[in-house]
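coords below, sequence missing:
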């Protein structure tokens, strides 16, 4: 009962915190993020030296190549209000396991092509399949597709609609299709404008509750507004997908404290698609930023090893 009451208070705080968006601040933040070299979220001074960057068909791709043995490449898809920068600590870690690791920016995010305002406002989550397709085409082989939050739903949709194009699918705190929906998340959404970056205390509850204190300001400064259509779909669970057509191995991961994609809802998706399933104790929606991310990467790599080499212990 204590945990339930605490969760109710947090949800109430989310509703109250987003009702007065910092409209001017979020527009200037988007403009400030256009172009420029990414800096490392983990504070590494040589972060930019580890990565290569290119733009293909308007899609910005950040890439980290392995020093040795080659395994299936990886393509990482960020969530709403974020960008490829969220994966910067992950890229070299995953590459050391012998994989080329790539992360894309959605259109109007990071360094990718900017959309006209109305197109961006009304762009849905499934439209991100376009950027995913560009990334898949650039990968040196069939990639393992890893998507977080809204990027998880877009990745699931891509796997369903493009059979044979990816080797495996990893969904981190994914937004789920309507078939597996839970109760609506009643955050205010103006359907005719961009959804603004919430105030810092609300953003932390939403995305990086367990991130190290020293990294909070750096993470928050890189958040950006999001398509209101995408936010509506993510919080009202309106997207339909024919998941029975899925034909690749899938791993689903969720934090036990996740308020945006609740564990019971995500567990229903995992069961419905026959996926391996991991719940992370004490972690919220921002599994990418939690200090335990290296251990999560190890579990993902172990699962992939078992999938790639049947009979191998994960």
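That came through fine. Note that the coordinates shown come from a computational prediction; the quantities given were computed from them, not determined experimentally.

could you use CA atoms for every contact and neighbour count after this?
Will do.

am I right that residue 62 sits in a helix?
No - read with DSSP: H, G, I helix; E, B strand; the rest coil, residue 62 is strand and lies in no helix.

look at it and say how many residues are nearby.
25 (other Cα atoms under 10 Å).

show me the contacts for residue 194.
The contact partners of residue 194, by Cα atoms under 8 Å, 6 or more residues apart in numbering, come to 120-121, 225-228.

in addition, the following structure is provided for comparison:
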């Protein structure tokens, strides 16, 4: 069977640029890789807007697709790919594997704002939060590219949960300072398979070779 295409979906405040180190490793190994830019990073867009972008990109791909969702990216991926017949696996990388009716804020015990307009500013000290184990120059360069995130994307609820019908794998980042590992472990109970990495929130930047090896192993195995 031919290899699936890997579709990489970034998290909040980020863009497709964050995948560049990982993409370089995957391309060198012969993998076809696609990325998207979610409109909620930098624009007042919500989960449904992001989900449409993901679904449109999946529809452009011929053949099977493995979707890799990082952090907030798990929310629109969960929403979108329930409608995508060529998606064969979802990989949640320190990501929000939500159930129908849940939103990101709720998973942290935070209330849904009555007015979801506006933006969530780039967090203070993003380097230790997102890239604690990445080379300093790479971490600082990535932090400089972060943009405000739409509040609506954190407050909109999921109305479909693709992981009920599509096999999924959860990758727990055990040294994560952004999404607590305990919460990741709770979310990971919804996945068919769980892997763990001794990394901070962004192993695609801090250890792209090791994460690429894990990702290609997942994508090459029979779906569960």
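Perfect, I can see it now. Remember, it's a predicted structure, so these values are computed and weren't measured experimentally.

now do the strands in the first structure.
Remark: strands assigned in the first structure by DSSP state E are 52-56, 59-64, 74-77, 101-104, 144-148, 168-172, 250-255, 276-280.

closest to residue 7 of the first structure out of those strands?
strand 250-255 (13.9 Å; Cα to Cα).

quick one: contacts for the aligned residue in the first structure for residue 127 of the second structure?
Matched by TM-score structural alignment, residue 127 of the second structure corresponds to residue 204 in the first structure. By Cα under 8 Å, 6+ apart, the residues touching residue 204 of the first structure are residue 216.

would you mind measuring from residue 204 of the first structure to residue 220 of the first structure?
Computed as Cα to Cα, to the nearest Å, the residue 204 of the first structure to residue 220 of the first structure distance reads 8 Å.

tell me the buried residues in stretch 42-51 of the second structure?
42, 44-51 (16 or more other Cα atoms under 10 Å).

go on, stretch 20-35 of the second structure?
Buried, per 16+ other Cα under 10 Å, within stretch 20-35 of the second structure: 21-23, 25-26, 31, 33-35.

so where is that stretch in the first structure?
On the basis of TM-score structural alignment, stretch 20-35 of the second structure is assigned to residues 88-103 in the first structure.

could you export the contacts of residue 194 of the first structure as CSV, including distance to residue 54 of the first structure?
As requested, the contacts of residue 194 of the first structure are exported to CSV (distance: Cα to Cα, whole Å):
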residue, distance to residue 54 of the first structure
120, 22
121, 26
225, 23
226, 23
227, 24
228, 28
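
between the two ends of stretch 188-200 of the first structure, how far is it?
Terminal-residue distance, stretch 188-200 of the first structure (Cα to Cα): 17 Å.

again with stretch 216-224 of the second structure
Across stretch 216-224 of the second structure, first to last residue, Cα to Cα, it's 15 Å.

how about stretch 150-166 of the second structure?
Stretch 150-166 of the second structure end-to-end distance (Cα to Cα) = 28 Å.

residue boundaries of the helices in the second structure?
Ranges of helices within the second structure are 20-28, 47-59, 74-80, 104-107, 126-130, 136-143, 151-155, 181-188, 203-206, 208-220, based on DSSP state H.

of the ones you listed, flag the one that's most buried.
Highest mean neighbour count among the helices of the second structure (mean count of other Cα atoms under 10 Å): helix 74-80, with a mean of 29.

so that one aligns onto which residues of the first structure?
Going by TM-score structural alignment, helix 74-80 of the second structure sits over residues 152-158 in the first structure.

for that stretch, which outside residues touch it?
77, 79, 125-129, 132-133, 145-147, 169-177, 241.

try it again with 7 Å
125-126, 128-129, 145, 147, 171-172, 174-176, 241 (Cα atoms under 7 Å, 6 or more residues apart in numbering).

now swap in stretch 32-43 of the second structure and tell me
5-9, 12-16, 23, 45-46, 50, 53-54, 147-150, 153.

contacting residues around residue 81 of the second structure?
Residue 81 of the second structure touches 55, 87, 162, counting by Cα under 7 Å, 6+ apart.

again, only this time at 10 Å
Applying Cα atoms under 10 Å, 6 or more residues apart in numbering, we find residue 81 of the second structure in contact with 51-52, 54-55, 58, 67, 87-90, 160-163, 165-166.

I'd say residue 231 of the first structure and residue 80 touch.
Yes - counting by Cα atoms under 10 Å, a contact exists between residue 231 of the first structure and residue 80, whose distance comes to 7.7 Å.

what about residue 192 of the first structure, how many residues nearby?
Residue 192 of the first structure has 13 nearby residues by other Cα under 10 Å.

any idea how far residue 228 of the first structure is from it?
Counting by Cα to Cα, the gap from residue 192 of the first structure to residue 228 of the first structure is 7 Å.

find the residue at the geometric middle of the second structure.
residue 70 (1.8 Å; Cα atoms, centre = their mean).

for that one, give its distance to residue 90 of the second structure.
Counting by Cα to Cα - residue 70 of the second structure and residue 90 of the second structure are separated by 11 Å.

residues in contact with the aligned partner of residue 260 of the first structure in the second structure?
Residue 260 of the first structure maps onto residue 178 in the second structure when the alignment is built from TM-score structural alignment. Neighbouring residues of residue 178 of the second structure by Cα under 10 Å, 6+ apart: 71, 94, 123, 126, 128-131, 200-202.

re the thing from before, looking at the contacts of residue 194 of the first structure, which one is closest to residue 299 of the first structure?
So of these, ranked by how close each gets to residue 299 of the first structure (Cα to Cα), first place is residue 226, at 30.6 Å.

hmm, the closest one is touching residue 193, no?
Yes - between residue 226 of the first structure and residue 193 a contact is recorded at 9.3 Å, counting by Cα under 10 Å.

which one's more surrounded, the two?
residue 226 (22 against 17).

map that one across to the second structure for me.
Match for residue 226 of the first structure (TM-score structural alignment): residue 149.

correct me, but that match touches residue 12?
Yes - counting by Cα under 10 Å, residue 149 of the second structure touches residue 12, with 6.1 Å between them.

who touches both of those two?
With Cα under 10 Å, 6+ apart as the test, residue 149 of the second structure and residue 12 both reach 40-42, 120, 122.

give me the nearest residue to residue 256 of the first structure, chain neighbours excluded.
residue 281 (5.2 Å; Cα to Cα, 6 or more residues apart in numbering).

pull the contacting residues for residue 148 of the first structure.
76-80, 154-155, 170-175, 253-254, 285-288.

and with 8 Å instead?
77-79, 171-174.

quick check: the farthest pair among the residues you listed?
The span of the contacts of residue 148 of the first structure, defined through Cα to Cα, is set by 77 and 173 at 12.3 Å.
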